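1. Attaching a predicted model along with its sequence, questions to come.
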Amino acid sequence: MPLNIAIAGAGFSGAVIANELAQAGHTITVYEPRTHIAGNCYSARDEATQIMLHHFGPHIFHTDKAHIWDYVTQLGEFKPFVNRVKAVTQGQVYSLPINLHTINQFFNKQMSPDEAKAFIASQADKGISEPQNFEQQAQKMIGESLYQAFFKHYTIKQWGRSPDSLPASILKRLPLRFNYDDNYFNHPYQGMPADGYTALVEKLLDHPNINVQLNSAFNAAMKSQYAHVFFSGPLDAYFDYQLGRLPYRTLDFVKETHDGDYQGNAVINYCDSSQAYTRISEHKHFAPWEEHNKTVIFKEYSREATEDDTPYYPVRLSGDNSLLERYIDLAKQEKDITFVGRLGTYCYLDMDVTIDQALNTSKLFLTCLANGQTMPVFTEQ
């Protein structure tokens, strides 16, 4: 029997679940508090320059999952794109992630891969056996000099906290290479949607069983109107912050329009403390198949999110996460609701992981429905 289902949020999590359940015959209402769909992946052409802008920061699609690549490329055309990030520190420009070129340039050497491996091993802090935080992970992985130059001050600007209070897992996601590969990601499937991310989400939501309500926020009082709710908004917001606010970082973007080519690259990180911004992104370089006489850049500033800000990055500290645990316990007392996505699960998720989790959540819901089982409040640990 078709069910009446509500989805809070029209980003990738909500859109994928909406599409999957609509195709299964259910009636879906998607509530989106913003004026647009696609969440923080929202992209649109700049009126003055016609450059496709990533309005909430750069998004480069990358995945190691063939089925996810097949899924997104069926939604729209993807163009080849490799993210080759540059980093400014101590008055020099380097390649990120740290690779053989970075190492040789930084230490003014001409080492082979094996020589560089031995050299970095000699730089590593031998007194750290099991890193307990970001700082220790960096000191063990690359040594003090590279840590100070590329990560310490950037991390403080990005997170507003000392690196020794952040989990080691943040740095573990970044590769260290002993060759000249400057591809920022290791994944075999990488690209950029030719018509932007908004067009992909539009296609997902373009179904007769889906009704999208923009400028409309879902709240707990509306839950009784639906057989089930998938909530991709902030976990603490659903409970009206009754236990307090979970910490998030937000971003301020300062947009500038210039003639020609501003920095010659899509993304340049500013790793030391001489600039307050963390990076500059030049958006026409995200679409190298297009030609534009003018250019648009965004300088990116990170700060603590207030109640009036868009939350971007959940702050998971290496020590106390008791408030999150209390909210998880509160959520597990609920029925007929599943918390999904980056905000609903309070996890930093890349786009491919978000889509994969949404597909798995949809499949599990349909399986539970068919077997008369209870759908879990969280489908991912």
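-> Cool, the structure landed.

2. can we go C-alpha only for contacts and neighbour counts from here?
-> Will do.

3. show me the residues around the nearest residue to residue 40 once chain neighbours are set aside that make contact.
-> In space, and not counting its chain neighbours, residue 40 is closest to residue 56: 5.3 Å by CA to CA, 6 or more residues apart in numbering. Going by CA atoms under 8 Å, 6 or more residues apart in numbering, residue 56 touches 40-42, 253.

4. What's the end-to-end length of stretch 203-218?
-> Stretch 203-218 has an end-to-end distance of 22 Å (criterion: CA to CA, to the nearest Å).

5. What residues sit buried inside that stretch?
-> By neighbour count on 16 or more other CA atoms under 10 Å, the buried set for stretch 203-218 is 204-205, 209-214, 218.

6. same check, this time on stretch 342-360
-> 342-346, 348, 351-359.

7. roughly how far out does it sit from the chain middle?
-> 9 Å (CA atoms, centre = their mean, to the nearest Å).

8. residues making contact with that stretch?
-> 12-14, 16-17, 20, 61-63, 68, 231-235, 313-314, 339-341, 378, 380.

9. Which of the residues you listed fall in helices?
-> Counted as lying in helices by DSSP state H, out of the contacts of stretch 342-360, are 12-14, 16-17, 20, 68, 235, 341.

10. Okay, one more to line up with it:
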Amino acid sequence: MPKPVLIVGAGLSGAVIGRELAEAGHVVHIIDRRSHIAGNCHTARDEASGVMVHVYGPHIFHTNDDEVWRYVNRHMTFMPYVNRVKTTSAGQVYSLPVNLHTINQFFDRTFRPDEARDFIQSQSDPSIGEPVTFEDQALKFVGRELYEAFFEGYTRKQWGCSPADLPASILKRLPVRFSYDDNYFSHLYQGMPEHGYTEMVARILSHDNISIELERNFVRSDAGDFSHVFYSGPLDGYFDYELGRLGYRTLDFEEFQYDGDYQGCAVMNYADADVRYTRVTEHKHFSPWESHERSVCYREYSRACGPDDEPYYPIRLSGEQALLAQYVARARFEQGVTFVGRLGTYRYLDMDVTIREALDTARSCIRAFADGLPLPAFNIEP
């Protein structure tokens, strides 16, 4: 019998790759350092309230990819869910993304769409040609008043630096709507898994060719027992951080419970810089088809990621880009390992993109296995 395939990480990348390989006849062993599957989209019922909690912060599924939508619904029924985000700024509550209601409320006007469009254009900074920084991007498209009210303070808290030091790409697709559409996403398919993401991942992993070992750390010497390794852990961690650590932001959650409805929505951002947390999430609103008297809420704080913290968002500024290039070069010399997912490629990935890349990676690797060809270190360039 050929050696089994090892997958490091039981999140979406590892689960989808593992299931594709298993269905193709490969024996797959999956390990994860945590005590649960599903990675950062892990969900669990709160015993006191019965609320389905997004343990590592909210994960909202949205996509235009027909196949990915069919794939997740094959393993779990997705219930309708529309993400309607609110933000508190200077003592007032507004809807996000910036839309016609936000503009009229903020400026105390009753603009029609064409009037609002002309007004916002008059607020923008015409001296900015091609935006280079986050701040440039915001000032060019919405002007200083909306930028300072909704973006500046929140961004400082989220990224720990001035928006003038962040690249424009972070805000490249700044959504400003001249209608009353307050749906945060514009994708064709949006929803939530009926029984949570962890149950969905468990169903993906339910195959006779898949075995799972939790609370198990990966060391490079493990690779010799397997025909190939798919590694979804931190790229720098694979090399024991020998060249230094790639920069991440991490999140701290302050959980509290409330009798009744705390804020009337799932996500309330706090745009003011003097409010330490970035947002409050109320988890029962992520499952609007359920009914719960009590509520579970998280205050969310962003900070620099330390060695013992959970990495969430890759920073990818100039210093990290240079270090990333060194680790990518080292990875290309490794034999028998493919780096996948958010941490393995040091990229921010939405769930649908994660699944799409995992499907594509698995399929190309299955073909390579069949043809006796070596597998690449990266199926997606970091």
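-> Sure, I can see it. What you are looking at is a predicted structure, and each value in this text was computed from that prediction instead of being measured.

11. Out of the buried residues of stretch 203-218 of structure 1, list just those in helices.
-> Those of the buried residues of stretch 203-218 of structure 1 lying in helices (DSSP H): 204-205.

12. Closest one to residue 48 of structure 1 out of the buried residues of stretch 203-218 of structure 1, please.
-> Taking CA to CA as the measure, residue 48 of structure 1 lies nearest residue 214 of the buried residues of stretch 203-218 of structure 1, at 25.6 Å.

13. Would you state the helices of structure 2 in chain order?
-> Under DSSP H, structure 2 gives helices at 12-23, 66-75, 100-107, 113-123, 134-141, 143-146, 153-159, 197-205, 235-238, 318-331, 341-344, 351-371.

14. Can you mark which positions in stretch 188-201 of structure 2 are buried?
-> 189-201.

15. gap between the two ends of it?
-> By CA to CA, one end of stretch 188-201 of structure 2 lies 23 Å from the other end.

16. which bit of structure 1 covers it?
-> The aligned range for stretch 188-201 of structure 2 in structure 1 is 188-201, by TM-score structural alignment.

17. So what touches that stretch?
-> Taking CA under 8 Å, 6+ apart as the rule, stretch 188-201 of structure 1 contacts 10-12, 15, 37-38, 41-44, 52, 60-66, 69, 72, 75-82, 286-287.

18. Give me the aligned partner of residue 120 of structure 1 over in structure 2.
-> Per TM-score structural alignment, residue 120 of structure 1 is aligned with residue 120.

19. so how many other residues sit close to the closest residue to that match other than its chain neighbours?
-> Spatial nearest neighbour of residue 120 of structure 2, chain neighbours left out: residue 142 (5.9 Å); criterion: CA to CA, 6+ apart. Residues within reach of residue 142 of structure 2, counting by other CA atoms under 10 Å, total 21.

20. hang on, residue 142 of structure 2 packs against residue 124?
-> Yes. Between residue 142 of structure 2 and residue 124 there is a contact at 5.4 Å, judged by CA atoms under 8 Å.

21. And residue 154 of structure 1, how close does it get to residue 317 of structure 1?
-> From residue 154 of structure 1 over to residue 317 of structure 1 the distance is 17 Å, taken as CA to CA.

22. Could you do residue 87 of structure 1 as well?
-> Taking CA to CA, one finds residue 87 of structure 1 at 26 Å from residue 317 of structure 1.

23. Which one's more surrounded, these two?
-> Legend: neighbour count by other CA under 10 Å for residue 87 of structure 1 and residue 317, higher for residue 87 (21 against 17).

24. That one maps to what in structure 2?
-> In structure 2, residue 87 of structure 1 lines up with residue 87, judged by TM-score structural alignment.

25. Give me the spatial nearest neighbour of that match, chain neighbours excluded.
-> Nearest one to residue 87 of structure 2, counting by CA to CA, 6+ apart, is residue 269 at 4.3 Å.

26. Near the one you found, how many other residues are there?
-> Considering only other CA under 10 Å, residue 269 of structure 2 is surrounded by 23 other residues.

27. just residue 30 of structure 2 next, same as before
-> Residue 30 of structure 2, neighbours per other CA under 10 Å, totals 23.

28. right, and it touches residue 8 too?
-> Yes. Taking contacts as CA under 8 Å, residue 30 of structure 2 lies within contact range of residue 8: 5.9 Å.

29. Check the contacts of stretch 188-201 of structure 1 for burial and list the buried ones.
-> For the contacts of stretch 188-201 of structure 1, a burial check counting by 16+ other CA under 10 Å picks out 10-12, 15, 37-38, 41-44, 52, 60-63, 69, 72, 75-76, 78-79, 81-82, 286-287.

30. wait, doesn't residue 156 of structure 2 sit right on residue 162?
-> Yes. Counting by CA under 8 Å, residue 156 of structure 2 does reach residue 162; the two are 5.5 Å apart.

31. neighbour-wise, which of these two wins?
-> The neighbour comparison of residue 156 of structure 2 against residue 162 (other CA under 10 Å) goes to residue 156, with 19 against 15.

32. now for residue 26 of structure 1: what does it line up with in structure 2?
-> Matched by TM-score structural alignment, residue 26 of structure 1 corresponds to residue 26 in structure 2.

33. Contacts only, for the closest residue to residue 365 of structure 1 other than its chain neighbours.
-> Once flanking residues are discounted, residue 365 of structure 1 sits nearest to residue 375: 6.0 Å by CA to CA, 6+ apart. Residue 375 of structure 1 makes contact with 336-338, 364-365, 368-369, according to CA under 8 Å, 6+ apart.

34. Return the closest of those residues with respect to residue 260 of structure 1.
-> Distance to residue 260 of structure 1, by CA to CA, is smallest for residue 338 among the contacts of residue 375 of structure 1, at 47.8 Å.

35. residues touching that closest one, list them.
-> Here residue 338 of structure 1 is in contact with 228-231, 375-379 (CA under 8 Å, 6+ apart).

36. Distance to residue 100 of structure 1 for those residues - can I get that in a markdown table?
-> Formatted as a markdown table, these follow (distance: CA to CA, whole Å):
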| residue | distance to residue 100 of structure 1 |
| --- | --- |
| 228 | 52 |
| 229 | 49 |
| 230 | 45 |
| 231 | 44 |
| 375 | 49 |
| 376 | 46 |
| 377 | 45 |
| 378 | 42 |
| 379 | 40 |
